[in-house]
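Undergrad: Predicted coordinates and the sequence they were generated for:
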Amino acid sequence: MTTRPDPRYAGYRFPAEIIATAVWLYFRFPLSLRMVEELLAARGITVSYETVRQWSLKFGREIADRMRRRAPRRGDKWHLDEVVLTIAGRKHYLWRAVDQDGFVLDVLVQSRRDAKAAERLLRKLLKQQGRAPRVLVTDQLKSYAAAKRELTLGGEHRQHKGLNNRAENSHQPTRRRERQRKRFQSPRHVQRFLSIHDPIANLFHAARAQAFEAWADIAGARLAA
């Protein structure tokens, strides 16, 4: 069964279902472009890894943006955490926010791990979520408390490493992707990839059958059988 042809895929040699499947495989699982090429080849679909890369850039961002617009309102208990990434031999920090149900709210790659960086993340979250958190859960990094004071946020702030496993666990797919890629190429590369990866991961965090139906509606194509 196929969905009605989507005009976004007009002019492409491959059907929408194949393009959507390639994009889904690349962002849903820790696979390289060449691995996606091979998985498609196993289904009798001959497409180069460079074509998969181009599809991922063009359609991945568009699909992720549609998912964000359609996403229900997320929880008001925010778990914030940051991890170190080594990019081109330099330390960077990946800041991530997750709600109480495990949905990623946002990520931000920054070169610093201070109050200004924490404040930048919080400002971005406040703008996107349209409200302040009821509860903020962080580790004991003092930058979070300083940023909260600077923004005059109310609500409870719980600072304890053991309480923040939800945010820490949310970093694991990024770590797997980092190992598979043998390091990311640039901060912009990490930000771009995760801004597409996380909305797709959020979608499949829900009931699987409903997620596949939602994917077909948002992407304009079902996954290839």
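TA: Right, received. Where do you want to start?
Undergrad: going forward, measure contacts between C-alpha atoms and count neighbours the same way
TA: OK.
Undergrad: what's the residue most central in space within the chain in contact with, if anything?
TA: For the chain, the residue nearest the mean C-alpha position is residue 198 (1.8 Å; CA atoms, centre = their mean). Going by CA atoms under 8 Å, 6 or more residues apart in numbering, residue 198 touches 104, 106.
Undergrad: before we move on, what about residue 49?
TA: Each residue near residue 49 by CA under 8 Å, 6+ apart is listed here: 33, 34, 36, 37.
Undergrad: Would you mind giving the residues you listed as a markdown table with distance to residue 87, secondary structure and neighbour count added?
TA: Below are the contacts of residue 49 laid out as a markdown table (distance: CA to CA, whole Å; DSSP: H, G, I helix; E, B strand; the rest coil; neighbours: other CA atoms under 10 Å):
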| residue | distance to residue 87 | secondary structure | neighbour count |
| --- | --- | --- | --- |
| 33 | 20 | helix | 21 |
| 34 | 22 | helix | 15 |
| 36 | 24 | helix | 23 |
| 37 | 26 | helix | 22 |
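Undergrad: Now tabulate those in TSV and tack on distance to residue 172.
TA: Converted to TSV, the contacts of residue 49 look like this (distance: CA to CA, whole Å):
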residue	distance to residue 172
33	20
34	22
36	21
37	24
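Undergrad: take a look at this one as well, against the first:
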Amino acid sequence: MTWDDLRVDHAGGAVVKSRSPSYKGHRYPVEIISHCVRLYHRFPLSFREVEELMLERGVVVSYETVRRWCLKFAQTYAGALRRRQPRPGDKWHLDEVFIKINGERRYLWRAVDQDGTVLDILVQDRRDKAAARRFFRRLLKKTGAVPRVIVTDKLRSYGAAHREVMPSVEHRQSRYLNNRAENSHQPTRQREHAMKGFRSTGGAQRFLSAFSGISPHFRPRRHLMTAPDHRAEMAIRFAIWDQVTGVTSQPAAA
């Protein structure tokens, strides 16, 4: 059984319903499941390290169980967090970096807006025109918005795909203007190193999609805040996490 929780749509101010995930059949409390998923996606930890941290707190749970929880719930949590974000800004920064999957080179495409909010990621085999076009179309469909300007490096694939998919959007190409997207790759690099690479393209896409939705939620722009403001902001974000995971929105017992 699932339950509804009410949230405020930041884009329009309307109160809408979002649905919490079902935990039917799980013998562990929701608090433990959501906490393990948060630990794994927020910090560069292995499943065994999460198991150890939970054991320190008196909770006996195997690393395999933590792995199954992450596979089952992380995407749902990330999607719920994304739906609570305000509409994306009108300036998008796009970039691609190579990652190793089972020893072979693949490319991670990423888009963020001018505030650093991750709009989407996509793991692909190539970085040619077809790959750029696929990423552009995915972005437009997923965000439901069209940017005023996109900023990329000088990879020719961007220009070719831009002319075909969104020719009316201003396109700025420079190796010096795209630090916003390049900086957004850093947490991913940390996780890639901690995980010793990825084993499959599908696995990398699933993990990085969830990771890009969960990790930034707990990474406010700390350098722009005072310590009290940061603590207050984190309290809000923890409360939102509890809501989307169902910790604070369960129905009363019958």
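TA: Alright, I've got the coordinates. Just so it is clear, the structure is predicted and the values come from calculations on it, not from any experiment.
Undergrad: Just to be sure, the residue nearest to the centre of the first structure is in a helix?
TA: Yes. Judged by DSSP: H, G, I helix; E, B strand; the rest coil, residue 198 of the first structure forms part of a helix.
Undergrad: aligned partner of it in the second structure?
TA: Superposed on the second structure with TM-score structural alignment, residue 198 of the first structure falls opposite residue 212.
Undergrad: How about residue 76 of the first structure?
TA: By TM-score structural alignment, residue 76 of the first structure lines up with residue 90 in the second structure.
Undergrad: what about that match, distance to residue 194 of the second structure?
TA: Look at residue 90 of the second structure and residue 194 of the second structure: by CA to CA, to the nearest Å, they are 34 Å apart.
Undergrad: and if you look at residue 168 of the second structure?
TA: Relative to residue 194 of the second structure, residue 168 of the second structure is positioned 41 Å away (CA to CA).
Undergrad: Same check on residue 210 of the second structure?
TA: 17 Å.
Undergrad: would you list every one of the strands in the first structure?
TA: 77-87, 90-99, 104-110, 135-138, 156-159 (DSSP state E).
Undergrad: and residue 67 of the first structure, which of those strands is closest to it?
TA: strand 104-110 (12.4 Å; CA to CA).
Undergrad: how big is the angle separating the closest one from strand 90-99?
TA: 160 degrees (axes from the mean of the first three to the mean of the last three CA atoms, to 10 degrees).
Undergrad: What's the average distance for strand 104-110 of the first structure when superposed on the second structure?
TA: With the two structures superposed, strand 104-110 of the first structure lies on average 0.4 Å from its match in the second structure, counting by mean CA distance after the TM-score superposition for the first structure.
Undergrad: The match of residue 76 of the first structure: what's it in contact with?
TA: 113, 114, 146, 147, 148, 149.
Undergrad: So which of residue 210 and residue 194 of the second structure has more stuff around it?
TA: The neighbour comparison of residue 210 of the second structure against residue 194 (other CA atoms under 10 Å) goes to residue 210, with 22 against 13.
Undergrad: That one contacts residue 81, doesn't it?
TA: No. Using CA atoms under 8 Å, residue 210 of the second structure is not in contact with residue 81; the gap is 10.1 Å.
Undergrad: Please indicate which of the contacts of residue 90 of the second structure are buried?
TA: Neighbour-count burial (16 or more other CA atoms under 10 Å) is assigned, among the contacts of residue 90 of the second structure, to 113, 114, 146, 147.
Undergrad: So for the last one, what's the nearest residue that isn't a sequence neighbour?
TA: Yep, that's residue 147 of the second structure we're talking about. residue 90 (4.4 Å; CA to CA, 6 or more residues apart in numbering).
Undergrad: One more: residue 116 of the second structure?
TA: residue 180 (6.4 Å).
Undergrad: For stretch 81-99 of the second structure, measure first residue to last.
TA: Length of stretch 81-99 of the second structure, first residue to last, CA to CA: 26 Å.
Undergrad: now it: how far from the chain's centre is it?
TA: 9 Å (CA atoms, centre = their mean, to the nearest Å).
Undergrad: How about stretch 203-221 of the first structure?
TA: 15 Å.
Undergrad: This completes my enquiry, with thanks.
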